[in-house]
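Peer 1: Make a model of this:
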Amino acid sequence: MPGRPARAKARRAFLNAFFRAIVQGPAGQGLRRGGSVYDETSLIRFLASGDGKSVLRELYGEDAAARQEGRWTGLAREFFGGEGGDTARVISSPGRSELGGNHTDHNHGRVLCAAVHMDILAFAAPRNDGKAVLRSRGWDKPFVVDLNDLQPRAEERGRTEALIRGVAASLVKRGGKIGGFYALADSSVPAGSGLSSSAAFELLIGQLQNALYNGGSRGPEELAIIGKEAENEYFGKPCGLMDQMASALGAISAIDFNDPAKPSWRRVGFDLHKAGYALAIVNAGDSHEDLTDEYSSIPSDMKAIAGFFGKPVLRGIAEADLLDNAAALRAKAGDRAFLRALHFAAEDQRAAAMADSLDGGDLAGFLKLVRESGDSSWRLLQNVLPSGATRSQAVACAIALSQRFLGSEGAVRVHGGGFAGTIQAYLPLGRERAYIDFMNGALGTGAASIMHIRPRGAMEVTI
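Peer 2: I've put the predicted structure just below:
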């Protein structure tokens, strides 16, 4: 029988081979969905290994990988040293950036979007009492939901508990299994920032239930729809499906919502960094919170125009039809609704053209379309300034400042829902530090960040 040093050496060799096989998977697959149960020692040892650092670089980019090792290690120690028990599943769900198709998804249009490196990371273990207990860094008390009752609750609308309950209810409605869990989470997706922290959270809970109770059998499209239903029906916020799909799929994706029950999508193979550009997201300083009425007015206005043509949504109504009926449409639905419909007609086409430009390696053409998208959102969609805002016009200021900095280089546009939150800027490599310093000087420390486009969507991490 081998001695203790020999046994320890053999065990280390086995673990190294085991983890390497999981990380690499089949040839060319890289990090993949699907997961395992980890104890504290094996997890922390792996994070410090070469394979672990490779995982972190893929998810977060070269510059952030070292910081992420500390984040993961700290969260693991907190989980295992607290209520988490001896083993954990690891879930990571990214934020998203909308690259094209501003407010087109809710009218069954097309979008171009990407997952980004900012994510919600959670360590989780099952509970046998049907209760979901989620602790999140930055919150004093845990979120506790009894999943034995899946009916919507009026007092939970607009709260985290509604999303936990709503995701579980939607999963059960589709024949899935659910159960209680304890989870410890840490989010680097700022709430109200326009990177869709709500969708990232919905996909986190969906993948958590998927990993613990469904053997990872639920695909990204289904989990995205589950998240949207939870946000619409339990949380009480109107939204399309783009945010959830972007978080679920990862990388850059062109998505067509013509059939919202089964959206079609494809990967867009383009490396912005290799093309010499960086993507920046700037938090203008105002929050998306308390703007539900502003957001709901956009699909409402668009659908009022669609109703004139006997349609439920604008998809399939040509710009020529809008122009031919301009007087009647303005009289029926008002000028704002008419202008928003004009935006949709062009933006839907533009989102498809943006994907084609990237597929063809035409960065100049893509940036031209980005500028057109931003101009249309400001003038026609009107989601840069909240109604009646005079003193605080943070998004407009951030766009104007970025345009002055970039000049004829790069492009800038409002990002996501609009009215508050973030803008998006493309800038040549080498100007990142100067841009960040300029925007932070005007808007506050930490306002501007360079994004890494994450190749993986919400997932149980196999390491």
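Peer 1: going forward, measure contacts and count neighbours with C-alpha atoms only.
Peer 2: Will do.
Peer 1: where's Ser377 relative to Val370, distance?
Peer 2: Computed as Cα to Cα, to the nearest Å, the Ser377 to Val370 distance reads 11 Å.
Peer 1: Repeat that for Ser247.
Peer 2: In this view, Ser247 and Val370 are 21 Å apart by Cα to Cα.
Peer 1: ok, those two, which is more surrounded?
Peer 2: Ser247 (35 against 26; other Cα atoms under 10 Å).
Peer 1: contacting residues around that one?
Peer 2: Ser93, Pro94, Gly95, Arg96, Ala114, Ala115, Ala199, Ala200, Leu203, Ala224, Gly457, Ala458 (Cα atoms under 8 Å, 6 or more residues apart in numbering).
Peer 1: closest to Ile399 among those residues?
Peer 2: Arg96 (19.6 Å; Cα to Cα).
Peer 1: So the closest one is in contact with Ser196, correct?
Peer 2: Yes: under the criterion of Cα atoms under 8 Å, Arg96 makes contact with Ser196 at 6.2 Å.
Peer 1: between the two, which one's more packed in?
Peer 2: Comparing Arg96 with Ser196 by other Cα under 10 Å, the one with more neighbours is Arg96, at 34 against 25.
Peer 1: On the three-state scheme, the more buried one is what?
Peer 2: At Arg96 the chain is in strand, as set by DSSP: H, G, I helix; E, B strand; the rest coil.
Peer 1: Also this sequence, please, to line up against the first:
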Amino acid sequence: MSELANESSAQRFESVFSGTAEGTWVAPGRVNLIGEHTDYNDGFVLPFAIPQRTEVAAARLPEHSWEAWSALNGETVRFTEDDLTPGGVPGWGAYVASVVWALRERGYDAPGARLAITSDVPLGAGLSSSASLESAVLGALVDLGRLDVPVEERPAIAQLGENKYVGMPSGILDQSASIRCREGHALFLDCRSLAVEHIPFDLASAGLAILVINSNAPHQLVDGEYAARRASCEAAAAALGVPALRDVSLDGLDDALARLDDDVLRRRTRHIVTENDRVLRTVELLRAGDVRGIGPLMTASHASMRDDFEITVEQVDLAVSAALEAGAFGARMTGGGFGGCVLALVETSAADEVRSAVEKAYAARAFTPPATFVATAAPGAHRL
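Peer 2: Predicted structure coming up:
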């Protein structure tokens, strides 16, 4: 998915399938304010939904077969029950099939359906285009099939499909944000208990904005780097005798690091433990209404991702440093890493100045120009 078509997904459904959609379901992309790679370590995250979203217009089919059309390339993918084994549907269609597969794995009879998909969530930018697609498809199938699937259960179903059908070992952050976020709020999620708290995130009243800077560096996760980070975290937890790195306290960090005999595992552990602490401190500041105060925590998070978790790239680091030099209160990469986007907390009146500074820094290094937008906290998945 890339640019949302001028026509709605419902209009596209009519022209592609020569019929009328029964409804339209939407789910947003997300940015993660803070808390990177903590989700699969049973830790804490603080994402918020963005206005860019995936739309799915859909109608039920009488048999258990599925047809999905994408505005990205004009392709229609068709699959049946026989294809519902991991790897059975390739390419972008795997994300659609993964939702059907995961519903069935959880004991729900996913109905056959036709789906027309449009989106303006940028691909490969670390803004969870895949989770927004999964979440919109999930909403459509649940409603079309009149399935009694609690909202609280839906992120885990979408995650199951992405993990086991697509083969991406992601945590539950992205799907939770796309499905459970509220407008004007950040989603404070405990990834172990799945308890959520909606934290007011009213930047405009504080005269602030989050500038999202798409580094336009290639963003590739399934090729092994993300999985390698997860494996190293699991190895560190096993060596320390804890269920997950979430169980290592900040006070106990030095002792834990001394017990690890591998420097890579020490650095990965230090990032996760300190990042969890940064999420908790950020939540405390936002509860107190001190939005500006979260800036240094954002910047410290980026340094930890760069030095301890080693998931940033040159373009991302340059965007952070240029934004800070131009007056941003804080800046950090968001998403799984190895490309993607940077968040900069700025005065609303200074957003253009920061944007210009980053563009000049990129031009000086002959990098592909970055794309930018100001993000506001949008609502989660719903039916239009």
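Peer 1: Give me the secondary structure label for Ala396 of the first structure.
Peer 2: With three-state DSSP as the criterion, Ala396 of the first structure reads helix.
Peer 1: Okay, it and Met302 of the first structure: tell me how far apart.
Peer 2: Ala396 of the first structure is 23 Å from Met302 of the first structure, by Cα to Cα.
Peer 1: ok so, going back, where do the contact lists of Arg96 and Ser196 of the first structure overlap?
Peer 2: Asp243.
Peer 1: about what we covered before: still touching in the second structure? Go through the contacts of Ser247 of the first structure.
Peer 2: Counting by both residues aligned by TM-score structural alignment, their matches' Cα atoms under 8 Å, the contacts of Ser247 of the first structure that remain in contact in the second structure are Ser93, Pro94, Gly95, Arg96, Ala115, Ala199, Ala200, Leu203, Gly457, Ala458.
Peer 1: Export those to TSV and append columns for distance to Ala420 of the first structure.
Peer 2: Formatted as TSV, those follow (distance: Cα to Cα, whole Å):
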residue	distance to Ala420 of the first structure
Ser93	23
Pro94	21
Gly95	17
Arg96	16
Ala115	20
Ala199	17
Ala200	19
Leu203	23
Gly457	26
Ala458	26
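Peer 1: List just the nearest of those to Arg340 of the first structure.
Peer 2: Taking Cα to Cα as the measure, Arg340 of the first structure lies nearest Arg96 of these, at 23.7 Å.
Peer 1: what residue of the second structure takes the place of that closest one?
Peer 2: Aligned by TM-score structural alignment, Arg96 of the first structure pairs with Arg30 of the second structure.
Peer 1: who touches its match in this structure?
Peer 2: Shown in contact with Arg30 of the second structure (Cα under 8 Å, 6+ apart): Pro47, Phe48, Ala49, Ile50, Leu127, Ser128, Asp174, Ala177, Ser178.
Peer 1: So for it, what's the nearest residue that isn't a sequence neighbour?
Peer 2: Ala49 (4.3 Å; Cα to Cα, 6 or more residues apart in numbering).
Peer 1: The one you found in helix, strand or coil?
Peer 2: Relying on three-state DSSP, one would call Ala49 of the second structure strand.
Peer 1: What lines up with it in the first structure?
Peer 2: Per TM-score structural alignment, Ala49 of the second structure is aligned with Ala115.
Peer 1: Contacts only, for that match.
Peer 2: Neighbours of Ala115 of the first structure in contact, by Cα under 8 Å, 6+ apart: 94-97, 246-247, 249-252, 453-457.
Peer 1: Now, those that are in strands?
Peer 2: Among the contacts of Ala115 of the first structure, the residues falling in strands (DSSP state E) are Pro94, Gly95, Arg96, Ser97, Ile252.
Peer 1: With distance to Ala122 of the first structure added, can I get the residues you listed in TSV?
Peer 2: What follows is those, written out as TSV (distance: Cα to Cα, whole Å):
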residue	distance to Ala122 of the first structure
Pro94	12
Gly95	14
Arg96	18
Ser97	21
Ile252	24
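Peer 1: Most neighbours among these, which one?
Peer 2: Most surrounded of these: other Cα under 10 Å gives Pro94, at 38 neighbours.
Peer 1: contacting residues for it?
Peer 2: By Cα under 8 Å, 6+ apart, the contact list for Pro94 of the first structure reads 115-120, 189, 200, 247, 250, 454, 457-458.
Peer 1: So it versus Ser198 of the first structure, what's the distance?
Peer 2: Counting by Cα to Cα, the gap from Pro94 of the first structure to Ser198 of the first structure is 11 Å.
Peer 1: Export the contacts of Pro94 of the first structure as CSV, with columns for distance to Thr41 of the first structure.
Peer 2: As requested, the contacts of Pro94 of the first structure are arranged in CSV below (distance: Cα to Cα, whole Å):
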residue, distance to Thr41 of the first structure
Ala115, 30
Val116, 29
His117, 26
Met118, 26
Asp119, 24
Ile120, 22
Val189, 28
Ala200, 28
Ser247, 30
Gly250, 29
Arg454, 27
Gly457, 26
Ala458, 25
